[in-house]
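Colleague: Fold the following for me, if possible:
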Amino acid sequence: MGIRLTGLSIPGGFGAQWQKTEGDKDVARRVLLFLEDRRLLFGQQHRRDESHCISSALQIRTFLTEQLNLVKPKSDLFENLRAMRAACRRFVEAAGPHGRYLSYGERYGQPDPFSLALGDLRSMMGIHIAILAQAYDLEIDEELASILPPQPQDDDGDLHRLPGFN
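Modeller: Coordinates of the predicted model:
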């Protein structure tokens, strides 16, 4: 938790007004709690309702944008939340208007575009969820943890051993 200066008064004496602000750990915890309830990220029923998946991705994007307004720009948390939001945006763009592009490949013998887009979303979200959990020492719900990248061989929890985390 931090303190943000919101005003100063000098006539007749010195005064200051401030507001308590949430810390990054509070924001990271709230993000993980929100994502725990998003079956889009780990559920198996996604094939039955693609439009619901698109709606869920849009809700996640909106929530992440709200949380971005609560953290310092250019901080590690800010960059992780932006990357998570971008993953949601790519999923929605891959779906196209009303999910029109998600079933296109199936008709032409190409890989299932919905599963590819969903796999990309889940893997990117899993990476950033792992980073948040490690950085702020937070526990992750078992279902949400199913999308995390594999643990490093030495089990020290250090993500620098994963590709792309030097």
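Colleague: going forward, measure contacts and count neighbours with C-alpha atoms only.
Modeller: Fine.
Colleague: Would you map the strands across the chain?
Modeller: 2-9, 15-21 (DSSP state E).
Colleague: ok, residues contacting the longest one?
Modeller: By Cα atoms under 8 Å, 6 or more residues apart in numbering, the surrounding residues in contact with strand 2-9 are Phe14, Gly15, Ala16, Gln17, Trp18, Gln19, Lys20, Thr21, Glu22, Gly23.
Colleague: Proceed likewise with the subsequent sequence, for comparison:
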Amino acid sequence: MTTSEKVRIKGQELLSRLSSLSLLGFGIGVKFPEAERGVVREIIIFLEDRRVLYVNFNLEVESQVIDSVLSMRKELTSALKRVDSDSPAAKAFNSMRAECRRFLTSPRAGFPNIAGDGPRGRGGMDASFFESLGKLRTVFGLQLAGLAALYDLDLSPELETILPPPPDTDEEDDLERRHWRY
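Modeller: Below is the predicted model of the structure:
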């Protein structure tokens, strides 16, 4: 985060604490924008309770996942109205909201030979649904990692499970991985 971004964020926090100004006995009520950090924190708190982002795939129920994604999209839209449109938070919220739309509306890939039992595989689990859910979790993990770093916020252990992995520093393991055949 650059120094100017830090100053801007702190300035927004101070402005958001004011609800009116008065000078020489005359006053005026002004509604200042909410502190961006506060809005980001609220979104993170909301997402901490969204099991769709971190629960094991085998525990997911498609209809409940869809309801949860709709709820996340609604909350992100509300948050977008409360932050500056050019802010890093708005960009992250837009990315996550777009991913919700993609999850809800895009056709899913077909996996006709999964486990030899047709497109739903064993136990009736739809592989394309879980692939799409994995993409959603990836986008949210990337955006949440950026927001947490930029606004100096902590994430719950559950949300940390969808963050990008730390860089691998074991060069020998990395060399070995480059020669694997998939």
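Colleague: residues contacting the aligned partner of Gly29 of the second structure in the first structure?
Modeller: Using TM-score structural alignment as the criterion, Gly29 of the second structure maps onto Gln17 of the first structure. Counting by Cα under 8 Å, 6+ apart, Gln17 of the first structure touches Leu5, Thr6, Gly7, Leu8.
Colleague: Relative to Ala145 of the first structure, how far out is Gln17 of the first structure?
Modeller: Gln17 of the first structure sits 42 Å away from Ala145 of the first structure, going by Cα to Cα, to the nearest Å.
Colleague: Next: Arg107 of the first structure.
Modeller: The gap separating Arg107 of the first structure from Ala145 of the first structure is 33 Å, by Cα to Cα.
Colleague: The two: who's more crowded?
Modeller: Ala145 (16 against 9; other Cα atoms under 10 Å).
Colleague: give me the number of residues near the aligned partner of Arg30 of the first structure in the second structure?
Modeller: Superposed on the second structure with TM-score structural alignment, Arg30 of the first structure falls opposite Glu42. Residues lying near Glu42 of the second structure (other Cα under 10 Å) number 14.
Colleague: related to what we said a few turns ago, can you list the contacts of strand 2-9 of the first structure in CSV and add distance to Leu58 of the first structure?
Modeller: Output for those, formatted as CSV (distance: Cα to Cα, whole Å):
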residue, distance to Leu58 of the first structure
Phe14, 47
Gly15, 44
Ala16, 40
Gln17, 37
Trp18, 34
Gln19, 31
Lys20, 30
Thr21, 27
Glu22, 25
Gly23, 25
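Colleague: Shared with the second structure, which of the contacts of Gln17 of the first structure?
Modeller: Compared against the second structure with both residues aligned by TM-score structural alignment, their matches' Cα atoms under 8 Å, the contacts of Gln17 of the first structure retain Thr6, Gly7.
Colleague: could you dump the contacts of Gln17 of the first structure to CSV with neighbour count and distance to Met84 of the first structure?
Modeller: Formatted as CSV, those follow (neighbours: other Cα atoms under 10 Å; distance: Cα to Cα, whole Å):
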residue, neighbour count, distance to Met84 of the first structure
Leu5, 10, 30
Thr6, 9, 30
Gly7, 10, 34
Leu8, 11, 37
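Colleague: and which of the contacts of Gln17 of the first structure is nearest Pro152 of the first structure?
Modeller: Pro152 of the first structure lies nearest to Leu5 out of the contacts of Gln17 of the first structure, by Cα to Cα, at 42.6 Å.
Colleague: Look up how far Val71 of the first structure lies from that closest one.
Modeller: The separation that Leu5 of the first structure has from Val71 of the first structure, given Cα to Cα, amounts to 15 Å.
Colleague: List the contacts of the residue nearest in space to the middle of the second structure.
Modeller: When Cα atoms, centre = their mean is applied to the second structure, the residue found nearest the centroid is Phe140 (3.3 Å). If a contact means Cα under 8 Å, 6+ apart, then Phe140 of the second structure has Leu53, Met96, Ile162 as its contacts.
Colleague: redo that, cut-off 6 Å
Modeller: Applying Cα atoms under 6 Å, 6 or more residues apart in numbering to Phe140 of the second structure gives the contacts Met96.
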